[in-house]
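>>> Below: sequence and its predicted model.
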Amino acid sequence: MATAATMNGQQAFAPVLSALATMSSNADRSQKGQAHQYLEQFQKSEEAWSATFAILHAPQSSDEAKLFAATTLKGKIVFDFHQLPRDSLSQLRDTILALLATYAKGPKPVRTQLAVCLANLAIQFLEWKDVLPTVIRTLGSDPASIKCALEFIHVLPEEVTEGRKINLAEDDLINRTRELLEENAEQVLQLLTQYAQSSPEAAKEGILMDCITSWIREVPLANIVASPLMEVVMSALQSDDSFDAAVETLCAIFKETRDVDENIETIKALYPRLAQLQPRIKAAAEEEDWETFKGITRVFAEAGEAWVVLIAREAQQFRALVESVLECCLRDHEREALSQTFNFWYELKQYITLERYMEARLQFVDVYSKLVDIMIGHLEYPTPEAGGSETDLFEGDREAEDKFREFRHQMGDVLKDCCEVIGVTECLQKSYVLVEKWVGQYGPQAQEGKVPHWQKLEAPLFSMRAMGRMVP
């Protein structure tokens, strides 16, 4: 099919490249409109099947053209599958597999689209029963193309889940979901484990984390947590290359444990691993590595959200987790990660203000008391550097200023949560003490048009206004 596609596509090849060039050029609006209309019509045509392969096989095609061709092919497989005779599907599969091997080294967006093409073909090619073995046999033995196999494993669950956009009978889709996902789950777990153990570099691959994340709902979670892959995920948090993907994986695992009664043993296995990350809060803050700090904060906050009912039931046992989220708030000097904790504080408040969790409320009074102090501190407007403008604290960045104003109102909501836990009087007293302290320290220096360190006065006053709404 590759040869036929290449030869038959030549006639449509040049006009497509020309239209793409027009779209990315400085051509006038009318010309771009015509080019866009041509490309839309092309994507719907039967000729697009052969033309896309011609573009993908042609060395002279630009990366933009290749990506357009791969994206078009995906659309054809999803929406125009009926245009193909059933006896051509094996050839189509083999051609896409060959193209994946060709694009093993990139461009990555093209490789990803081709993996999506293969996944959507697998869903509809009902006669293809050995999908995973075929892909692994074709792409998994060569170190250069194994990432293509991983890319396919990564996208398959999502494409199957989105399968309702495909014109497939409901019963066929249900059966195909079972064949592609449920029946392959254990094999995928073994494959990913083998790949992770193949080399230190492999264990740090972001694509490995992506695969684990996408299969979390298909493989029993307890099996993943008990497998060597769990250690791989935790270790991936130590690598800059895989850190973000590992955070996503860990948070996806936490989300799957929200039914705490059903997943209690899994949570008991995860909790000590989570505790090992606590020193990284301080380390990231001291190194001013705010991207890492943001990721670590998200991990603790999402674990807290997932296990919040367990925290309310067993406050003493899970106190360290709550204190870790509090530490994230305390050390977030750039206020980049803080908002990720807001929902946790709200959810925990919702539980511990119930009569049945009164003991937990008493356990966390000191935590919410410290949270009030931290939030009032974060409410402070920035202090200008030496020689900076006192009237333009954001150096003309109105978007940053508006964002901070909105952020302060969100922090005000957290302060209201604190009022519900420890009482309005206790919270307002904290603000009053700060105002009193400012008056004693800076009040005598204040004069018309010049108020020293006004930020330290305005923040507790703002907090008073926010918390004052909680007064009965």
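Nice, I can see it. Residues are numbered from 1 along each chain as shown.
>>> switch to C-alpha atoms for all contacts and neighbour counts from now on
Noted.
>>> ok, the spatially most central residue of the chain to Gly295 distance?
The centroid of the chain falls nearest to Glu248 when counting by Cα atoms, centre = their mean (5.3 Å). Computed as Cα to Cα, to the nearest Å, the Glu248 to Gly295 distance reads 9 Å.
>>> Report the contact partners of Gly412.
Going by Cα atoms under 8 Å, 6 or more residues apart in numbering, Gly412 touches 463, 466-467.
>>> Going by distance to Asp241, which of those residues wins?
Of all these, Asp241 sits closest to Ser463, with 40.5 Å by Cα to Cα.
>>> and the helix or strand harbouring that closest one, what does it pack onto?
If you go by DSSP states H and E, Ser463 is part of helix 455-468. When contacts are defined as 3 or more Cα pairs under 8 Å, 6 or more residues apart in numbering; DSSP states H and E, helix 455-468 packs onto helix 365-378, helix 398-422, helix 424-442.
>>> Pull out the buried residues from it.
Within helix 455-468, the residues scored as buried using 16 or more other Cα atoms under 10 Å are 455-464, 466-468.
>>> Use this one as the comparison:
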Amino acid sequence: MLCPSVEAVSQFYSNSDHKHHVHTWLTKARVAKEAWAFVWELLEPQKSEQVQFFAASCLYQKITSHSHEVSASDYEVLKKKLLEKFVAFSEGPKMVFTRLSVALASAILQTLPEMWPQSIANLIETFNPTNFPNVSERNLCKALLEILTVIPIEFFSVSFIQYRRGVIKNTLNTGLKDVIALLQRLISASPTDVQLEVLTCMNSWVEFGIPLNESEQLIIQTFDLLHKPELYESSADVLCVVFSHPDSHRFPYTIQKLSPHILELQPVLKTLIEERKLEECAPICQLVMAIAETHSKLILNSFISSDETQQQNSLNLIYMVMTCTGLPGYFPVDETSSQLTFNFWYSIQDELVDVGVNVNSHLMPIFHEIYSKLTEILLRKVQYPPESEYRLWSSDQKEQFRCYRHDIGDTMMYSFTILQDFLLPYLWTVLNTSVQNGEQWQVFEGIFFLYTAIAERVELTEKTYLPALLNFLPQVPITHPILIATTLGMIGSYAEWLNWNPNILQSVIPMLLRALQNTEVVTPASLALKDITRETHDHIHPFADQILTACWTMLEKNLKSKDAVRMMAIAGHVLSTLNFTDIMQYLDKLLAPQMWALSQLAKEEPNSTVQDAIVQKLEMLSWLISTITSERGETEEVVQENHHQNSSQSNPNPVLVIMQRVAPILQDLMIKWTTNAVVIQSVCELFRKTLRALMDDFAPLANDSFQMFTQMYHAYPHSAILGIAKHAILMFHRDETLQTSVKELLGVLTVKSLTVLHNDFREHTDIVEGLMNLWAQIIKKSRLLVSTQGDFDLESLFQSAVLGLALPETFTIKASAYFLQEFLIMGNEVPWVKELIQKYGGDMIIQVLKAIEGGSSRTALDQFADLLLCINKHQIDELTKFVSNLNKTCLPLAMQTMEQREQFCRHILREKSNRRKVREFVKEYYMQCHGLIGTEYGNQWAQSI
């Protein structure tokens, strides 16, 4: 008999050297049939607590996973023993008692409804004190509440097949009235410790789903417990679950009947606020938000109804929410509840927008007043605390405050829908009053923060308050760094508006350029200037010299990397408004220092400091190239004139000039950095943006660039090089003067990649992905380039793509499947390609089947389905031949049968155009192969797809 000794269990819970072996042995003992017998011996009172806990855990496992081993006749004996042990341990030890409670709960659920149909009523009757004369009435009551608490929890924890779950839930529902009656009886006339157990039990059944209309009296009794200090938080938690439960929407009348009980807490909340007991406000605020947020639609509908009492109750509830929003002090140091209210303010305005126009016009005055008061509160809550306090905050508190302000900004943005005609005049009035009163910087910062929050909602045609604001800024005492940063951010947020109101630029641009000189606010100043120069392209020309001079001056300073990059972007936006001659004059000033610095860095010995400096310079050039374009600054007449000129007389693209200057330095740079992945990525990004800017004008750089890509890839194969090479090859594959260079580059990339993959395929999934994407595009868009047999090793490419289907990364599988689909299509037109498919097509189909049957993640199933559809559409002979020889493939079966595999293949053969059906077949077959058919998880997954 496999019976664990007391010594073995004790040894497992100690630091024994044999712990692993003991664990293995005990694990086997747990699943043995003998466990049904020896657990009772180990639960004897004289055994140690560890041994008793092991026995209780073992019993739970047997009941949950091996209940089929117990016959119906023996189950009554098991139930009786389990109840006796459960009650016996009600006085402790606690961890054994808890484990026995889940075992008993599991036993009840396993036997419903056949063996124990009236389990809840039977339990309540069984725990009558007369049945257990040796157990105190209080302990017996707590034991009953414990098991009643655990049953719903265990219901959601244990996996049942779908129909069983529904049957069990319906059976438990029949016992709800007994549970409610018991809880109602105990909640009023019991000691505090028992009342706490009642609340815990109630919480569990509310989660399970107690109908509100049947538990109305119990909920009212729970409200009464709020006034008991020891039960204040627990009762509030239970009520929060009651009102926020998804099923509570089914009982609107009950919600309306119960809401006055929440309103009765308003004086309590007011007193706590006055006494500055803000932590004690939290339970009430949570309760208020549970009903308000969950039932925002019901609240709004009450204003539409003719019931004045309900209207007033809803209005009072909204103002309770506003009280919670406006708690005194600063979040998150003084209070932590105001953030709970933001979702409600969004939900109620969203509901207001959804109602009809006629109803909206009736409700708008009511909610206009509400949101007007909310704005006043949020303007206070968004403000920074005094510096003496803020300095003492932890970094975590400061981060929470930053996120909190962001939520306020979102709330104000949504509120603008209701407050359109109020908000701008209100902010303008407060700003003027604050200047006159000499307010602290925090007030101005809060005002400008709210201006920023609503920027995207303000009409571009607004001509009154925004011009007044931006022209008024010089009169505001903007001296504190945080205030300066917020002001600059506000200006940048109205960049699109400035494009429609360019006359204001003469007030804004000088302010931004002055701010650039302040080292503390370079970042927000440059961010704002970048947004404005991008959006106001047609109006920025008069300020070009000032801005470009400022950029040139700032770039001579020791700026942070991102600030320096941003300066180049600003310069690019402004340069694009100038004619070619002026562009080149400014470019000389801007580029000369950067070119010299990059050339010096190319001579340095590689280290992390030099690497970071090189990457910064390359990123600066990339942003300059991506923001400057030729001829944008010239007049329409000049553009038309240049269009008719001979191409040899036209001005070159400024980007081409930049790259011609940079190219020699890049060649020098890659001598020492050709194996550095970070630098390679930056160089490739520079070329990517250059290609995008120049398009066909890149041709003069093509040969040298192709040679550089070749050298880089030879030295260090990197997927970024494959990416940029793909763009370059596709752009110039039709250029007869470059075809030789294109084929050479493609050949080198292919040979080197295949060599790398041959040595260590699974460690270079990025190369597989890049190579397959490259070749898929080549075959699709430049088939003539590769149609000659022998120019490229397409046989090895095909085999690599098949291997790529077995890799774990979804994107690599997608790229491999993409290549194979294009290759299959090509096989229809090129005979020697068809021969390759006939040679290796079986391997491809086997790999697809392996992947679906167990070798790949379900996230890639659509890729395999699309590939099967392509095979069936373009190479049906190969698929038919494979299916006819399916029994000879020696492909091992997983959890499916050969008949299921054959049926799946027949389904695929029948579908030649319906992608949706093929994907469904693949997913269904995947579930068969993984044993998911009929399981709860499988059903959930099937519904999700």
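Sure, I can see it. Bear in mind that the values here come from a model prediction, so they are computed numbers and not experimental data.
>>> quick one on the thing from earlier: tabulate the helices and strands packed on helix 455-468 of the first structure in CSV, adding columns for distance to Leu126 of the first structure.
Output for these, formatted as CSV (distance: least, Cα to Cα, whole Å):
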stretch, distance to Leu126 of the first structure
helix 365-378, 57
helix 398-422, 51
helix 424-442, 64
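>>> Out of those helices, the one nearest Leu237 of the first structure is which?
helix 365-378 (27.4 Å).
>>> Which of the three states applies to the residue nearest to the centre of the first structure?
Under DSSP: H, G, I helix; E, B strand; the rest coil, Glu248 of the first structure falls in the helix class.
>>> related to what we said a few turns ago, I'd like the buried residues of helix 455-468 of the first structure laid out as a markdown table, including distance to Pro220 of the first structure.
Shown next, in a markdown table, are these (distance: Cα to Cα, whole Å):
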| residue | distance to Pro220 of the first structure |
| --- | --- |
| Gln455 | 52 |
| Lys456 | 52 |
| Leu457 | 54 |
| Glu458 | 52 |
| Ala459 | 49 |
| Pro460 | 49 |
| Leu461 | 51 |
| Phe462 | 49 |
| Ser463 | 46 |
| Met464 | 49 |
| Ala466 | 45 |
| Met467 | 45 |
| Gly468 | 48 |
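>>> Out of those, which is nearest to Gln43 of the first structure?
The nearest member of these to Gln43 of the first structure, counting by Cα to Cα, is Ala466 at 55.6 Å.
>>> For the aligned partner of the closest one in the second structure, which non-adjacent residue is closest in space?
Counting by TM-score structural alignment, Ala466 of the first structure corresponds to Ala453 in the second structure. Leaving aside its chain neighbours, Ala453 of the second structure sits nearest to Gly409 (4.8 Å; criterion: Cα to Cα, 6 or more residues apart in numbering).
>>> before we move on, the earlier item: let me see the contact set for the match of Ala466 of the first structure.
For Ala453 of the second structure, the contacting residues are 409-410, 412-413, by Cα under 8 Å, 6+ apart.
>>> For those, which single residue is the most surrounded?
Met412 (26 neighbours; other Cα atoms under 10 Å).
>>> Test my guess that that residue contacts Leu450.
Yes. Assessed by Cα atoms under 8 Å, Met412 of the second structure is found in contact with Leu450 at 7.0 Å.
>>> now the strands for the stretch 1-150 of the first structure?
Counting by DSSP state E, counting those that start in this stretch, the stretch 1-150 of the first structure has no strands at all.
>>> residue contacts, Gln611 of the second structure?
Taking Cα under 8 Å, 6+ apart, we find Gln611 of the second structure in contact with 678-679.
>>> The residue nearest to Ala453 of the second structure matches what in the first structure?
When the first structure is aligned by TM-score structural alignment, Gly409 of the second structure is paired with Gly412.
>>> how much space between its match and Lys349 of the first structure?
Relative to Lys349 of the first structure, Gly412 of the first structure is positioned 15 Å away (Cα to Cα).
>>> cool, and Lys437 of the first structure?
30 Å.
>>> So between the two, which is more surrounded?
Neighbours were counted for Lys437 of the first structure and for Lys349 using other Cα under 10 Å; Lys349 has more, 22 against 14.
>>> Wait, that one touches Cys419, no?
No. Judged on Cα under 8 Å, Lys349 of the first structure makes no contact with Cys419 at a distance of 9.8 Å.
>>> re earlier: isn't the residue nearest to the centre of the first structure right next to Thr213, touching?
Yes. In terms of Cα under 8 Å, Glu248 of the first structure counts as a neighbour of Thr213; the distance is 7.3 Å.
>>> So which residues of the stretch 101-250 of the first structure form helices?
Under the criterion DSSP state H, counting those that start in this stretch, helices of the stretch 101-250 of the first structure are mapped to 108-124, 131-139, 146-161, 170-180, 185-196, 200-203, 206-215, 221-226, 228-236, 243-255.
>>> What does the residue nearest to the centre of the first structure correspond to in the second structure?
Under TM-score structural alignment, Glu248 of the first structure pairs with Asp237 in the second structure.
>>> unless I'm mixing things up, that match is touching Pro283, no?
Yes. Shown here, Asp237 of the second structure and Pro283 form a contact pair, counting by Cα under 8 Å, at 7.2 Å.
>>> Next, count neighbours for Glu459 of the second structure.
Around Glu459 of the second structure there are 10 other residues, counting by other Cα under 10 Å.
>>> hmm, I was thinking of Glu262 of the first structure
Around Glu262 of the first structure there are 10 residues (other Cα under 10 Å).
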